[in-house]
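Chemist: following is a predicted model, sequence given first.
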Amino acid sequence: MSLSLIDAENTLASPVCALAGRAALRLALTILWHPQAQRIGEQFIAAAGSGDIDVNRFAPLFGGLAGNAQALGHRRIARDALRLRRHRDHGVSLLPPQSRMRVELNGAMLAGAPVRCTPEQVDAGLVIGLGGVVLLCVHWMDRLPQASAIAAVHGVGSAAIRVRELIRQVAATDLPVLLLGEAGSGKELAAQAIHQASARCRGPMVTVNLATLSETQAVAELFGADTGALARVGGGTLFLDKIGTAPQAVQAQLLRVLKTGEYRPVGARADQAARARLIGASDHDLHDGSFNQSLLRRLEALVVRLPPLRERRCDIGVLALHFMQAWSTRTGSAPELPLAFISQLCNYDWPGNVRQLGKVVQRALSAAQAGQPLAFDALVPGVAERTARVRLGQLSGQAVLDALEANGWLIRNAALALGVSRPSMYKLIGKHPAIRQIGQIAPAEIAAALAAHGGDTGRCAAALRTPSEALRRYLRRQAAGKLL
């Protein structure tokens, strides 16, 4: 059983794992890119539990909000299936098809042998390329897709659905709101969505970026008698971006506004009623003691956390398409971007989040329109160094061992599963005290291991805790020496 259509009558985010825990998570395939742009964002959502998913030209069926579920269909996608096998530890194995179709995993060619990806890799989203024409994201869903009137938050994954549902719930109240998220994650868009969905939508929304103001400027900007934000916003919404940088004196006055609903305008002799709804936003922890904790407790009446883009990889295709359509609306047309470039977009971790993605897509479209080559490293300076540094820094010694053991001690497949290059994998292996170099193992021990495992080099490599490639090279040299 699978879900490829949406229940349009469902108005909740429908957490499917609330009762059964992680075991009830559903493995989902989202179309990141397709020659037919309207298909980007369509999904196939498998039933909960273990089981295989065959992906080929005719299956599975992908559906969107409009229904009409259909297979990938492209002639360059083979009839022989790429098989996805979910394991009980929530890892996923990729079993390549018996065909010449090009299959990529996280931007690298998939060899003929199966690759087992760790639960952490699946949590991050696996990017699969098929036939050089389609990109899919393999990820988890903890709730069912649903239609939403919150158009400002683009995305089809669980994180985007969760944020839209929170915005809808928050907009129905008049309480203060605190938006938390990394820089570029869309906090101002979320504030605008809350305002537009609220009963205050007919009033103005005034934004003040406190990081750009000194204490004197902030007091005047917020509490000025006639021109201050509180005076101008009336019964609308006041959005305070970077609220964690507000001077202490300003924090104290904001606390009074939330406590009493009043404030003293600059130079005035009498208090004035503050009718605005307050939304604050911060990209760092406000519990470190430097921020007024009484103010924080009042701001935390309602909290909406905006996830970083690296935690919603399945949405990158939808977001990239949105930026391309916006470019086309402004300029009258948008050039096509090659799939290899889109694959790089989908495999990058985006430290600048949605804002950075949007800027890179715009640069790429501008370059393509001018007939210039699309060099991802040039459009995103430092991408190669940062990607390698982050991935290697996040990998534990146990993760390296697990990847090797899950992939028959094949360096290539283990590197694919971990999302690192082969040179990086060799470095990790060289530093690991539990992984043995073939030259350090006595020939008698190698011979005994081969005999114990019937000459199976994969099982022998696992027993010796040495890479399969090194063991095979050793055996070839031994055989050549005997022939001489």
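Modeler: On my side now, so go ahead.

Chemist: contacts and neighbour counts: CA atoms only from here.
Modeler: Will do.

Chemist: quick check: Glu469 touching Ile411?
Modeler: Yes: in this structure, Glu469 is within contact of Ile411 by CA atoms under 8 Å, at 7.2 Å.

Chemist: higher neighbour count, the two?
Modeler: The residue with more neighbours, out of Glu469 and Ile411, is Ile411; 23 against 17, by other CA atoms under 10 Å.

Chemist: need the contact list for that one.
Modeler: Applying CA atoms under 8 Å, 6 or more residues apart in numbering, we find Ile411 in contact with 404, 422, 425-426, 467-469.

Chemist: same thing with Pro265?
Modeler: Taking CA under 8 Å, 6+ apart, one finds 223-225, 271-272 in contact with Pro265.

Chemist: okay, now the one to match up with it:
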Amino acid sequence: MPTEARGRVLVVDDEPNAAKVLSAILSDDGYRVFCAADVPQAEAILSRKDIDAIITDMKMPGKDGMQLFEFASERFPEIPVIFLTAYGSVDSAVHAITRGAYYYFIKPPDYLKLKGMLARAVEQCTLKRELAQLRKRLAGETGAERIIGGNLEMVRIYEVIEAVKDSGSSVLISGETGTGKELIARSLHYGSIRRDKPFVAVNCAAIPRELMESELFGYEKGAFSGAVARRVGRFEAASEGTIFLDEIGELELSLQAKLLRVLQEKEIERLGSNRKIRVNFRVISSTNRDLKKDVAAGTFREDLYYRLNVVQINVPPLRQRKDDIPLLAAEFCREFGLKEGKELDLSNEVVRSLCDYDWPGNIRQLRNIIERAAVLAKGGRITPRQLPDDIIGGEAGERGGGDGKTLRELQSDAIRKALRECRGNKSLVAKTLGISRKALYKRLGELNL
């Protein structure tokens, strides 16, 4: 059984032998086990790893299991906590149960019963997380948004995101307008150890130049005419989290110099103040321009470019990943069907037309087209009647993957391609296709793959 198959368990016990025995038993049962000898070490692991259940001793030197339970309940309420306790502290364990702990066992535990209880606890944690994600999506929240696609270039982007998500290094995301650069920035943040900290997005192209400095750095009361109260800037608001500088190439040179200093020193000064404020943030920036050409032309600082471009992610335009169009269109169809109170699907003719089109506006344009069609659709299916004339005609581009295939065949092709490019790793396949593993296995069965 794969290491990750049954979940990740944190075992907390100050007795090394007890932790070693329990770790070996759970590892043999298919769990990935992390061990901590005390509460501070356990808290550090919880902050870095995605844990599905905690098994903790009640009595330990320093902070005890109850204090760990309180920490986990506040920071990670979805993670079930199972206590191991001696006879003398049963009352404490029962008290913890009344406050929301999952279960408790008297030491030494019945390991068969413990494994059964743990399996149910991990399943409960998984269901809670899936429900939370569903609620976010239905409420239109922008938390851990999904990137959808099985194209080889997209698989490489997922691999980069996974590798650098917890790093403090700057990331520069480049690509045409509408390719989903902000979605990648949000995935980097909400998939990282900073997920519970602020994500602050700044559109450098949308804020007037004369207001940009005060937006970024904030100001004190009376700093200029109209400054009737102190205002915290975007960098200060992003402290301990991530600041996303969208369309960084639009920033004027004078502000580029100030930005470089902030990135180097991790200090800001509000306008109208001489006091330096320490800020700890990660910077992710994006651009639809060729910043190397801007550097050569003298409109973008070379030192700032290298400071921002520690890790670069290049997002391909939609016309270069047309095999992802059926997946994207189906997801948007589901999303807007829910909003409109309709159960919608796409006709084969619509899918072929979408694949034939060149999408100058990229994913954003595709999303808008599907939203429009979902509003106009009268039955349970989106047909060519709901598409604009230029999409139906397909004059803008070459045939991009329709080839007369049915939607079922296109889905099958997309899954087969993802299986090849992910070398059969079904967890990665599900992630790249933007679906759960359970949904992937269901589709594999339906398509006889």
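Modeler: Arrived safely, thanks for sending. The structure displayed is predicted, hence computed values, not measured ones.

Chemist: any idea what the TM-score is?
Modeler: Put the two chains on top of each other and the TM-score (TM-score structural alignment, normalised by the length of the second structure) is 0.51; 248 aligned residues with a CA RMSD of 2.9 Å.

Chemist: one step back: tabulate the contacts of Pro265 of the first structure in TSV, adding columns for secondary structure, neighbour count and distance to Ala249 of the first structure.
Modeler: Compiled in TSV, the contacts of Pro265 of the first structure are given as follows (DSSP: H, G, I helix; E, B strand; the rest coil; neighbours: other CA atoms under 10 Å; distance: CA to CA, whole Å):
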residue	secondary structure	neighbour count	distance to Ala249 of the first structure
Phe223	helix	23	12
Gly224	coil	20	15
Ala225	coil	18	17
Asp271	coil	11	17
Gln272	strand	16	18
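
Chemist: between those, which sits nearest Ala252 of the first structure?
Modeler: Phe223 (12.4 Å; CA to CA).

Chemist: can you give me the strands in the stretch 251-400 of the first structure?
Modeler: Remark: strands assigned in the stretch 251-400 of the first structure by DSSP state E, counting those that start in this stretch are 262-263, 272-273, 277-282, 303-305.

Chemist: of all those, which lies closest to Ala159 of the first structure?
Modeler: With distances scored as CA to CA, the stretch of the strands of the stretch 251-400 of the first structure nearest to Ala159 of the first structure is strand 303-305 (9.8 Å).

Chemist: now what about the closest one, what contacts it?
Modeler: 163, 166-167, 177-181.

Chemist: could the residues you listed be laid out in JSON lines, adding neighbour count?
Modeler: Below are the contacts of strand 303-305 of the first structure laid out as JSON lines (neighbours: other CA atoms under 10 Å):
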{"residue": "Val163", "neighbour count": "20"}
{"residue": "Leu166", "neighbour count": "17"}
{"residue": "Ile167", "neighbour count": "22"}
{"residue": "Val177", "neighbour count": "24"}
{"residue": "Leu178", "neighbour count": "26"}
{"residue": "Leu179", "neighbour count": "25"}
{"residue": "Leu180", "neighbour count": "22"}
{"residue": "Gly181", "neighbour count": "19"}
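
Chemist: need these in TSV with distance to Ala152 of the first structure and secondary structure, can you?
Modeler: TSV is the format used below for these (distance: CA to CA, whole Å; DSSP: H, G, I helix; E, B strand; the rest coil):
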residue	distance to Ala152 of the first structure	secondary structure
Val163	11	helix
Leu166	13	helix
Ile167	10	helix
Val177	17	strand
Leu178	18	strand
Leu179	15	strand
Leu180	17	strand
Gly181	16	coil
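
Chemist: Ser294 of the first structure: which of those is nearest?
Modeler: Leu178 (13.6 Å).

Chemist: map that closest one onto the second structure.
Modeler: Leu178 of the first structure maps onto Leu172 of the second structure when the alignment is built from TM-score structural alignment.

Chemist: quick one: contacts for that match?
Modeler: Counting by CA under 8 Å, 6+ apart, the residues that Leu172 of the second structure touches are 284-287, 308-313.

Chemist: now do the contacts for Leu365 of the first structure.
Modeler: Applying CA under 8 Å, 6+ apart, the residues near Leu365 of the first structure are 324, 334-335, 337.

Chemist: measure it to Leu339 of the first structure for me?
Modeler: Applying CA to CA, to the nearest Å, the value for Leu365 of the first structure to Leu339 of the first structure is 14 Å.

Chemist: next one: Leu404 of the first structure
Modeler: With CA to CA as the criterion, Leu404 of the first structure and Leu339 of the first structure are 30 Å apart.

Chemist: between the two, who's got more neighbours?
Modeler: More crowded of Leu404 of the first structure and Leu339, by other CA under 10 Å: Leu404, with 27 against 17.

Chemist: could you find the closest non-adjacent residue to the aligned partner of Ala378 of the first structure in the second structure?
Modeler: Under the alignment by TM-score structural alignment, Ala378 of the first structure pairs with Pro388 in the second structure. Computed as CA to CA, 6 or more residues apart in numbering, the closest residue to Pro388 of the second structure that is not its neighbour in sequence is Ile369, at 8.0 Å.

Chemist: that neighbour corresponds to which position in the first structure?
Modeler: Match for Ile369 of the second structure (TM-score structural alignment): Val360.

Chemist: before we move on, back to that, please spell out the ChimeraX selection for the buried subset of the contacts of Ile411 of the first structure.
Modeler: Of these, the buried ones can be selected in ChimeraX as follows, counting by 16 or more other CA atoms under 10 Å:
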select :404,425,467,468,469
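
Chemist: what about the contacts of Ile411 of the first structure, which are in helices?
Modeler: 404, 422, 425-426, 468-469 (DSSP state H).

Chemist: could I get those residues as a markdown table with distance to Leu82 of the first structure?
Modeler: Conversion of those to a markdown table gives the following (distance: CA to CA, whole Å):
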| residue | distance to Leu82 of the first structure |
| --- | --- |
| Leu404 | 22 |
| Arg422 | 23 |
| Met425 | 25 |
| Tyr426 | 28 |
| Ser468 | 24 |
| Glu469 | 25 |
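
Chemist: looking at these, which is nearest Leu240 of the first structure?
Modeler: Among those, Met425 lies closest to Leu240 of the first structure (CA to CA), at 45.5 Å.

Chemist: now the nearest residue to that closest one once chain neighbours are set aside: which helix or strand?
Modeler: Once flanking residues are discounted, Met425 of the first structure sits nearest to Ala415: 5.8 Å by CA to CA, 6+ apart. For Ala415 of the first structure, the host element (DSSP states H and E) is helix 411-418.

Chemist: ok, Ile54 of the second structure next?
Modeler: Here Ile54 of the second structure, judged by DSSP H and E, is contained in strand 53-57.

Chemist: whereabouts in the first structure does that strand align?
Modeler: Counting by TM-score structural alignment, strand 53-57 of the second structure lines up with no residues of the first structure.

Chemist: next, the contact list for the residue positioned nearest the centre of the second structure, please.
Modeler: The residue lying closest to the centre of the second structure (CA atoms, centre = their mean) is Ser187, at 3.1 Å. Contacts for Ser187 of the second structure (CA under 8 Å, 6+ apart) come out as 144-147, 161.
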